[in-house]
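Student: coordinates for the following, if possible.
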Amino acid sequence: MTERTTAVDAEEVRHVASLARVDLADDEVGRFAEQFEDILTYFERLDEVPEVDHDADLTNVMRPDEPRECLETDAALENAADTEDGFFKGPNVS
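Tutor: Okay, here's the model as predicted:
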């Protein structure tokens, strides 16, 4: 893993906080600077992941859509807790 040459300073943390419209207390700025530094280090580690030269062999595991017989309305509503005018009825959402 490569070391970062520049650390995240308090000014950068305050700038990012202002862009995000977040008010930070002075004691929080140092903690966030360390966390930003850790996050940027993780992003640098992504550079170490080898590139893939080929696409993965993917296969479709889904069945093709085919028309088929459906349930009659009475059979579909047979076990429903509540129905109205031939439809399922659920609770009101406000």
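Student: contacts and neighbour counts: CA atoms only from here.
Tutor: Noted.
Student: what helix or strand is the residue of the chain most remote from its centre located in?
Tutor: In the chain, D74 marks the outermost C-alpha relative to the chain mean, sitting 40.2 Å out by CA atoms, centre = their mean. Element membership of D74 [criterion: DSSP states H and E] is helix 73-77.
Student: list the buried ones in that helix?
Tutor: Within helix 73-77, the residues scored as buried using 16 or more other CA atoms under 10 Å are L77.
Student: C-terminal to it, what's the next element?
Tutor: strand 83-84.
Student: relative to the whole chain's centre, how far out is that following strand?
Tutor: Chain-centre distance of strand 83-84: 37 Å, with CA atoms, centre = their mean, to the nearest Å.
Student: run this one through as well so I can compare:
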Amino acid sequence: MEITQDAVRRVAALARLAVSDDEAEHLAAQLTDIIGYAELLQTVDLTDVLPTSHPLSLYNALREDESRPSLPRDIALANAPDDDGEQVRVPAVLEG
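Tutor: Predicted structure coming up:
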């Protein structure tokens, strides 16, 4: 399947992108190559290949949750630029 320069310009217009004639020509050639490669991949025999979501075996590397003492409040607030004795104060970031 060949992607034309007109198709590139049409898609660029839909995406509200400015594309020069040289860029349209270059992109049309690149997209034609990409589509050609995708078509080539469609010809690969996959009858003995199991479907998978990832080519590598994945495992969960998280540790188990365990309860332990937290940092005392006075130490946690020691380096805070502004606090009210119980929590860190931060500047408002929302308007209104």
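Student: for the residue farthest from the centre of structure 1, give me its contacts.
Tutor: Shown in contact with D74 of structure 1 (CA atoms under 8 Å, 6 or more residues apart in numbering): G86.
Student: for it, give its distance to A80 of structure 1.
Tutor: Distance of D74 of structure 1 to A80 of structure 1, computed by CA to CA, to the nearest Å: 10 Å.
Student: for structure 1, which segments count as helices?
Tutor: 10-19, 26-46, 73-77 (DSSP state H).
Student: give me the mean deviation of the longest one from structure 2.
Tutor: Helix 26-46 of structure 1, aligned to structure 2 and superposed, deviates on average by 2.7 Å (mean CA distance after the TM-score superposition for structure 1).
Student: still on that earlier bit, mind putting the helices of structure 1 into CSV with distance to K89 of structure 1?
Tutor: CSV is the format used below for the helices of structure 1 (distance: least, CA to CA, whole Å):
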stretch, distance to K89 of structure 1
helix 10-19, 46
helix 26-46, 48
helix 73-77, 10
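Student: out of the ones you listed, flag the one nearest D53 of structure 1.
Tutor: Nearest of the helices of structure 1 to D53 of structure 1, taken as CA to CA: helix 26-46 at 16.6 Å.
Student: against which helices or strands is the closest one packed?
Tutor: helix 10-19 (3 or more CA pairs under 8 Å, 6 or more residues apart in numbering; DSSP states H and E).
Student: next one: the helix it packs on to chain centre, how far?
Tutor: The chain centroid and the centroid of helix 10-19 of structure 1 are separated by 25 Å, computed with CA atoms, centre = their mean.
Student: what range does that helix cover in structure 2?
Tutor: On structure 2, the counterpart of helix 10-19 of structure 1 by TM-score structural alignment is residues 5-14.
Student: that stretch: which residues count as buried?
Tutor: Under 16+ other CA under 10 Å, the buried positions of stretch 5-14 of structure 2 are Q5, V8, R9.
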